[in-house]
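Student: pasting a predicted model and its sequence here:
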Amino acid sequence: MLVDAIRAEGFRLSKNRTLMFLSVLFTPLLFALGGVGYHVISKSKGDEAAAAAGLAVTAGGEAVNLAEALNMGAGAGANGFILVFMLIAAATLYAGDYRWETWRLITPRNGRVALLLGKLGVLKLLALAAMVAFLIASFIFFVSQAMVYQRPMSFSYDVSETGSLALIWLLSWTRIVQFAMIALLTAVISRSLLAALFVPWALGFAQSLLGQFMPLIGWEPQMWAPQLLLPGLAYDTLKAAVMGTIEAPLTIATAWRSLIGLTLWTLVPLALAIAWFKRQDLSKE
């Protein structure tokens, strides 16, 4: 039943090409084009400065390591642009049936929990597709750097880093899904597509402001309160721990608090949404 729900949601979503483009391809395409433009402009400015100083402009130089694209794709896989545009897809997935009053047509054909988890499953696949697209854009960024500066390309990769790289990918994927969980809970409670789109964005913005003002309210990053209330901070802390760049006063104990915080922000909204949805009257939806 869950597989049927995922297939049905995936089929419906595939027909919305504009949504697919915005949620999966827009941010990677913008990053790739922006990267090419950045390299071209930087090269032009550098050549102008060299010519003004009477220096000879030489091509070539140190090889561009394309393996760095793997780190960029994983580390920036849950960047702000992807979170915002994935939120559009999440709001449409979760609140679309309220908007078009189709719940009463599909609930007799499958269980409510399966239908809700089917939407979540499609969102997870969509988040994975967006991260893969951003990885491709990261490779384009480094390839264009090599081509513009006429530098050789190499691929130097330390196999021992595979585990940490996979964990960072998992963290980024979890962060995208976690952010979309607020849209799921909002959609079920409000039955509004606009609320499902606006509330997670407003909450995320408020949390980012709270993170900026932590010193004013006496919070330190390693404390329980910020790690539980700010999933973005929890994500950044866990990523630093995996990369081995965690610094004092942050410790491994702080990383465990971050893990608990990020897990709660992922599972609690899901559990509340399922509980609310199971009791909801959908006879007019």
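Tutor: Ah, there it is.
Student: C-alpha only now, for contacts and for neighbours.
Tutor: Fine.
Student: for the residue nearest the centre of the chain, what are its contacts?
Tutor: In the chain, the residue lying closest to the centroid (C-alpha atoms, centre = their mean) is A78, at 2.9 Å. By C-alpha atoms under 8 Å, 6 or more residues apart in numbering, the contact set of A78 is 131, 172-173, 175-176.
Student: check L165 too.
Tutor: 70-71, 74.
Student: cutoff 7 Å now
Tutor: 71, 74 (C-alpha atoms under 7 Å, 6 or more residues apart in numbering).
Student: ok, now how distant is it from M153?
Tutor: L165 sits 21 Å away from M153, going by C-alpha to C-alpha, to the nearest Å.
Student: another structure for you, compare them:
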Amino acid sequence: MLVDALKAEAYRFSLNRVLVFISVLLTPLLFALGGVLFHWITKTNGDKAAQAANLPLDMPAEAVNLADALGFAAAGCANGFVLICVLIAAATIYAGDYRWETWRLISARNDRISLILAKVGVVKIIAIVSSLFFLIASFIFMLTQAMVYDRSLTFAIEGKELGGAALTWLLSYIRIVQFTLVGLLAAVLTRSLLAALIVPWGLGFIQSLLGGVGPALLGMDPTGWTLQLLLPGLAYDTLKAAVAGPLEAPMTAAVVWKSITGLALWTLVPLGGALVWFKRQDLSKE
């Protein structure tokens, strides 16, 4: 029954081409085009500065390592713009049946848990596909850098770096899903598409402020239990930093476990709460 619900939900989403474009293609496309423009402007300004200083324009340059795109894409595929774009799709998926009053039509054909998990499954697929396109855009960024600066290409990566990129991508994927699950809980509690959009965005904005200047202003330790549990974005950044380098003070194993706990709670609690509330919800008028 879950497979049937997943297929149906994925088909419904695929028909909304505007939503597919926004959630999957918009950010990678802007990044790729922006990268071309960035390299061209930087090269032009650099050549002008070199001419003004009577420096040669054909100085030897280091080759562009395409493998760097793997780590770059893994760390950047959960940036703020991606989160918002995927959230737009997630909010529509989670609250669309409330908006169009179609729950009473489909809830009779499948169990409620499967219906909700199918929606979550489609959002997970969106997160994966979005990150893959962001990886392609990262390769385009590197390729255009080599073309604009007339530099050679290489591809060299060690096993440790590849493992770090894979683990960072997993963290980014979890972060995207966690962010959208707050929208799921908001959609089920309020039956509102607007709330499914505003609540995660507003909560994320407040948490970003607290994670930025909050510790200094409030005199709180950013590696302590309080902030690591309250701020999933901070927990995500902490785990990314732990993957990027060796554990040193204040980045200890204890802090890593605090971050894992915080990110896990912000993922599982909204999902569990939405499932419990939706199972008891009256859908006779939805």
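Tutor: Yes, it's here. Not measured: the values here are computed from a predicted model.
Student: that older thread, would you double-check that the residue nearest to the centre of the first structure falls in a helix?
Tutor: No: A78 of the first structure: not assigned to a helix; according to DSSP: H, G, I helix; E, B strand; the rest coil it is coil.
Student: separation between it and V132 of the first structure?
Tutor: Distance of A78 of the first structure to V132 of the first structure, computed by C-alpha to C-alpha: 11 Å.
Student: same check, this time on L22 of the first structure
Tutor: Counting by C-alpha to C-alpha - L22 of the first structure and V132 of the first structure are separated by 15 Å.
Student: buried residues in whichever strand or helix holds A166 of the first structure?
Tutor: Assessed by DSSP states H and E, A166 of the first structure sits inside helix 162-190. Of the residues in helix 162-190 of the first structure, 164-165, 167-169, 171-189 count as buried by neighbour count, 16 or more other C-alpha atoms under 10 Å.
Student: any chance you could map the helices in the second structure?
Tutor: In the second structure, the helices defined using DSSP state H lie at 2-15, 17-20, 26-52, 68-76, 80-99, 103-106, 112-149, 159-190, 193-212, 214-218, 225-230, 232-244, 253-280.
Student: how close does the second one sit to the first structure?
Tutor: Between helix 17-20 of the second structure and the aligned residues of the first structure, the post-superposition mean distance stands at 0.4 Å (mean C-alpha distance after the TM-score superposition for the first structure).
Student: can you tell me what sits against that helix?
Tutor: 14, 89.
Student: measure stretch 100-118 of the first structure end to end?
Tutor: End-to-end span of stretch 100-118 of the first structure (C-alpha to C-alpha): 18 Å.
Student: repeat that for stretch 69-83 of the first structure.
Tutor: This stretch, stretch 69-83 of the first structure, spans 20 Å end to end (C-alpha to C-alpha).
Student: how much space between the aligned residue in the second structure for M72 of the first structure and A78 of the second structure?
Tutor: Aligning on TM-score structural alignment places M72 of the first structure opposite F72 in the second structure. Going from F72 of the second structure to A78 of the second structure by C-alpha to C-alpha gives 11 Å.
Student: and the gap between the residue of the first structure most remote from its centre and V40 of the first structure?
Tutor: Centroid-distance maximum for the first structure: G54 at 46.1 Å, with C-alpha atoms, centre = their mean. Going from G54 of the first structure to V40 of the first structure by C-alpha to C-alpha gives 21 Å.
Student: ditto for T263 of the first structure
Tutor: Applying C-alpha to C-alpha, the value for T263 of the first structure to V40 of the first structure is 42 Å.
Student: so Q150 of the first structure sits right up against E62, yeah?
Tutor: No: counting by C-alpha atoms under 7 Å, Q150 of the first structure sits too far from E62 to count as a contact (10.0 Å).
Student: give me the number of residues near Q227 of the first structure?
Tutor: The number of residues packed near Q227 of the first structure is 25, by other C-alpha atoms under 10 Å.
Student: and it, what does it touch?
Tutor: Contact analysis of Q227 of the first structure by C-alpha under 7 Å, 6+ apart lists 233-234, 257-258, 261.
Student: please point out which of the residues you listed the second structure shares.
Tutor: Contacts conserved in the second structure for these, counting by both residues aligned by TM-score structural alignment, their matches' C-alpha atoms under 7 Å: 233-234, 257-258, 261.
Student: quick check: the farthest pair among these?
Tutor: L233 and R257 (10.8 Å; C-alpha to C-alpha).
Student: what about A118 of the second structure, distance to A90 of the second structure?
Tutor: For A118 of the second structure, the distance to A90 of the second structure - C-alpha to C-alpha - is 12 Å.
Student: same check, this time on L153 of the second structure
Tutor: Separation of L153 of the second structure from A90 of the second structure (C-alpha to C-alpha): 38 Å.
Student: and stretch 5-17 of the second structure, which residues are buried?
Tutor: Per 16+ other C-alpha under 10 Å, stretch 5-17 of the second structure contains these buried residues: 5-10, 13.
Student: any idea how far it is from the chain center?
Tutor: Here stretch 5-17 of the second structure is found 21 Å from its chain centre; the criterion is C-alpha atoms, centre = their mean, to the nearest Å.
Student: now do the contacts for G262 of the second structure.
Tutor: Counting by C-alpha under 7 Å, 6+ apart, G262 of the second structure has contacts 228-229, 232, 235.
Student: how much space between the alignment partner in the first structure of it and I274 of the first structure?
Tutor: Applying TM-score structural alignment, one finds that G262 of the second structure aligns to G261 in the first structure. To I274 of the first structure, G261 of the first structure is 20 Å away according to C-alpha to C-alpha.
Student: before we move on, what about A206 of the first structure?
Tutor: Between A206 of the first structure and I274 of the first structure the computed distance is 25 Å (C-alpha to C-alpha).
Student: just want to know which of these two has more residues nearby.
Tutor: Neighbour count, other C-alpha under 10 Å: between A206 of the first structure and I274, I274 has more, with 20 against 13.
Student: number of nearby residues for the residue nearest to the more buried one when sequence neighbours are not counted?
Tutor: With sequence-adjacent residues excluded and distances taken as C-alpha to C-alpha, 6 or more residues apart in numbering, I274 of the first structure is closest to V113, at 6.5 Å. V113 of the first structure sits with 17 neighbouring residues when counted by other C-alpha under 10 Å.
Student: what's the neighbour count on A248 of the first structure?
Tutor: That count, for A248 of the first structure with other C-alpha under 10 Å as the rule, works out to 7.
Student: swap in the one 3 residues further on?
Tutor: Residues near T251 of the first structure, counting by other C-alpha under 10 Å, number 14.
Student: now it. Nearest residue, chain neighbours left out?
Tutor: Using C-alpha to C-alpha, 6+ apart, the nearest residue to T251 of the first structure is Q222, at 7.6 Å.
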